[in-house]
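J.: test case, fold it:
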Amino acid sequence: MRAVEFHEYGGPEVLRVVRTATPEPGPGQVTVEAVWAGVNFADVKARAEGYRVASLPYRPGLEVSGRIRAVGEGVAGLRAGQEVIALVDGGGYAEVVLAEAARVSPLPEGLDLRTAAALPTVLPTAHALVHEVGRLRAGESVLVHGAAGGIGTAVGQLARAAGAGAVYGVASSDAKADYALKHGYDEVFRPGAFETDVRRATSGSGVDLVLDPVGGDTLRRGLEALAVFGRLVSFGNAGGAAPWRAGQDELYAQGRSVAGFSVLGLAQSAPEALRALAERALRTVRDGVVILPVTAEFSLSEAADAHRLIGGRTSTGKLLLRITD
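T.: A predicted model of the protein is given here:
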């Protein structure tokens, strides 16, 4: 089979198409004949700096859609030929993908494989940020970094559907800001002065919830943008800075709190909780609450071009690799 791997860290050019043996499922596993694979910023970080890479060579890809090829021992509720979506911890850029059965779901009714490939990491993450971890209540305000990305696109719509009083975003360009404004956002700020803009937009009170995938100094500044009793949820360190820690001085005086979320972490520690979360999240797409646009697609051999686009921080929405027709 064909797959995309990298044998050293570096720019998009280190991605190479290889021919390799087709995997067979072990106990509790299935193999999926992939039709589509999602492209995520985590894939770029893996290639560039070894994020979550245990050893080389490494095959990127966290989310796929396709049809089950084979089912391993002890797997119930899944069968060969069934259309599914899967969350995998690497390995998605391939014609046949090995997946833990607990992270594989039948294709929800009303969804096609192309749309579904955009969902396994993005939608459960967005749902958790708004509901399970962020606990947004009707009338509250929220600030979302990366508002024009895949997760930001879903969060804006989920927050609006949850009755948010105001949905603010942070985006790095006019094009991204325009995109976010079409997907649930009231106002979009630039990264350089977002905390000042938040205070202006909220008449000095701050927002109730900040969702931050950037980390570092951006996280610290996000705390400054919080209202009394505000919450900040960290779900990444895209900026690559050393982790910044919050303590008594930042939190106690105004009752602020900090939480965190990782969909891959949840998949490892509590797969049943992830399955329940994914089911709730997928219903929002089926019911028309969330529309997640696929803004660019590439063939498997064009994976490097997909990485250049998402790594250049100019992309919006969701990017996919077309594995097979």
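J.: for the rest of this, base every contact and every neighbour count on C-alpha atoms.
T.: OK.
J.: mind listing the helices for the protein?
T.: Counting by DSSP state H, the segments of the chain that form helices are 41-49, 113-116, 122-127, 150-161, 174-181, 194-201, 216-224, 248-251, 263-269, 271-286, 303-311.
J.: how about these in CSV, adding distance to Arg103 and mean neighbour count?
T.: Formatted as CSV, the helices of the chain follow (distance: least, Cα to Cα, whole Å; neighbours: other Cα atoms under 10 Å):
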stretch, distance to Arg103, mean neighbour count
helix 41-49, 18, 20
helix 113-116, 14, 20
helix 122-127, 12, 25
helix 150-161, 19, 26
helix 174-181, 30, 19
helix 194-201, 37, 18
helix 216-224, 30, 19
helix 248-251, 36, 12
helix 263-269, 7, 15
helix 271-286, 7, 17
helix 303-311, 24, 20
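J.: any chance of these in TSV with distance to Val88 as columns?
T.: Below are the helices of the chain laid out as TSV (distance: least, Cα to Cα, whole Å):
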stretch	distance to Val88
helix 41-49	12
helix 113-116	14
helix 122-127	13
helix 150-161	18
helix 174-181	28
helix 194-201	34
helix 216-224	27
helix 248-251	36
helix 263-269	8
helix 271-286	12
helix 303-311	18
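J.: what's the closest of those to Thr22?
T.: Nearest to Thr22 among the helices of the chain is helix 303-311; the distance by Cα to Cα comes to 19.8 Å.
J.: which secondary structure elements does that closest one sit against?
T.: helix 41-49, strand 294-299, strand 318-322 (3 or more Cα pairs under 8 Å, 6 or more residues apart in numbering; DSSP states H and E).
J.: please provide the structure for the following sequence as well, for comparison with the first:
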Amino acid sequence: MRAIQITEFGGPEVLRQVELPEPVPGPGQLLVEVSSAGVNYADTHLVENSYLSKATLPLVPGAEVVGRTAGGRRVVALTDNGGYAERAVVEEYLAHDVPEGVTDGQALALVVQGLTAWHLLRTSARIAEGESVVVHAAAGGTGSLAVQLAKEFGAGRVIATASSKEKRDLALELGADVAIEADATDAAGLKERLVEANGGRKVDIVLEMTGGPVFDASLAALAPFGRLVTYGLASRVPPAPVHAAQLMGRSRAVVGFWLMHCLGRPGMYREPMAELLAMTAEGRLKPQEGGGYPLSEVARAHEDLRARRTYGKLTLDPAG
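T.: Predicted structure coming up:
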């Protein structure tokens, strides 16, 4: 079967198309004929071995697939890598049936990024009615869903940040109350813009995946009892160290989140996934389908993602 494999760590150039034996499912597993595979920002870290868990080589990347099982079920599932291929083995408990009316791209947008957005707000930030929420990278896969879910969950004011006018306009279309430019080179200015966007008041919740100065400015913009949830390091620049006195002095919290800790825990995977799929089927949630790439052009997908040329969910077509 055709697959993308890496045999050395590095940038997009190490992603190479190869022929590999078809994977064989074991007990409790399903073989999925992949109709579409998802691309996540975390994949760019995996390829260079800078992610939270260290990888071993050789490796077929790809953490999510949608397709058909041998029994004809149309499922979307998380994978333990292996998604960038024509066929993939998945754990049955991580496979979820896709309702009619939900596209492949929408289903893929939900299984990592949708679940992440749901847990950022519900589990980590514990959003309360009327609170203000800042969503950085609001046109991205997770951000575009977080904007919508924050409104759905009762946020009083949703403040989106994005790098271009087109992306800010998209965030406004999705329900953000205001959208501002995220200038990572001006941390002090970003803090002031966040406060200004909230009517001169500091903010209650920030969903942050950039790191560096954006993290620092976001922490400075938190109101008493505010929560900053960090779930990525897209800039590849670590933020300044956070000391206990900084948190105590304003009763602020910094919370880390990694979706992998939700797997296998009761109520943290299948239930929110079912809710997200139902909301999408009903039209209440609109996952943004971004670029689709042939499997053979996966390196270009990674390049575009790293260069911030994309929005919404990126997918790979194994037939291409």
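J.: TM-score of the superposed pair?
T.: Superposed pair, TM-score by TM-score structural alignment, normalised by the length of the second structure: 0.91. Supporting alignment: 314 aligned residues with a Cα RMSD of 1.9 Å.
J.: in TSV: the helices and strands packed on helix 303-311 of the first structure, plus distance to Val285 of the first structure.
T.: Formatted as TSV, these follow (distance: least, Cα to Cα, whole Å):
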stretch	distance to Val285 of the first structure
helix 41-49	22
strand 294-299	14
strand 318-322	15
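J.: nearest to Pro271 of the first structure, of those?
T.: Shortest distance between Pro271 of the first structure and these, using Cα to Cα, is found for helix 41-49: 20.1 Å.
J.: give me the packing partners of the closest one, helices and strands only.
T.: Looks like helix 41-49 of the first structure contacts helix 303-311 (3+ Cα pairs under 8 Å, 6+ apart).
J.: residue range for the helix it packs on in the second structure?
T.: Under TM-score structural alignment, the match for helix 303-311 of the first structure in the second structure covers residues 298-306.
J.: quick one: contacts for the equivalent of Arg135 of the first structure over in the second structure?
T.: Using TM-score structural alignment, the equivalent of Arg135 of the first structure in the second structure is Arg126. Not one residue lies near Arg126 of the second structure by Cα atoms under 8 Å, 6 or more residues apart in numbering.
J.: and with 10 Å instead?
T.: 119-120, 205, 227 (Cα atoms under 10 Å, 6 or more residues apart in numbering).
J.: picking that back up, and of the helices and strands packed on helix 303-311 of the first structure, who's closest to Gly28 of the first structure?
T.: Each of those has some distance to Gly28 of the first structure by Cα to Cα; the shortest is helix 41-49, at 25.2 Å.
J.: make sure Pro106 of the first structure is actually in contact with Val84.
T.: Yes - using Cα atoms under 10 Å, Pro106 of the first structure is in contact with Val84, at 4.3 Å.
J.: how many residues are close by Gly154 of the second structure?
T.: 15 (other Cα atoms under 10 Å).
J.: counterpart of it in the first structure?
T.: So Gly154 of the second structure corresponds to Gly163, using TM-score structural alignment.
J.: now do the match of helix 303-311 of the first structure: distance to the chain's middle.
T.: What separates the centre of stretch 298-306 of the second structure from the centre of its chain is 16 Å, taken as Cα atoms, centre = their mean, to the nearest Å.
J.: was I right to think Pro120 of the first structure contacts Trp36?
T.: No - here Pro120 of the first structure does not reach Trp36: they are 11.8 Å apart, not a contact under Cα under 10 Å.
J.: quickly list what's touching both of those two.
T.: Among the neighbours of Pro120 of the first structure, those also in contact with Trp36 (Cα under 10 Å, 6+ apart) are 63-65, 85.
J.: tell me the most packed of the residues you listed, by neighbour count.
T.: Counting neighbours by other Cα under 10 Å, Val64 leads these with 38 neighbours.
J.: next one: that residue from Ala267 of the first structure, what distance?
T.: Computed as Cα to Cα, to the nearest Å, the Val64 of the first structure to Ala267 of the first structure distance reads 15 Å.
J.: hmm, back to that, more neighbours, Pro120 and Trp36 of the first structure?
T.: Trp36 (31 against 25).
J.: for the more buried one, which non-adjacent residue is closest in space?
T.: Nearest non-adjacent residue to Trp36 of the first structure, counting by Cα to Cα, 6 or more residues apart in numbering: Arg322, 4.8 Å away.
J.: for Thr31 of the first structure, same thing?
T.: Closest to Thr31 of the first structure by Cα to Cα, 6+ apart is Leu98, at 4.6 Å.
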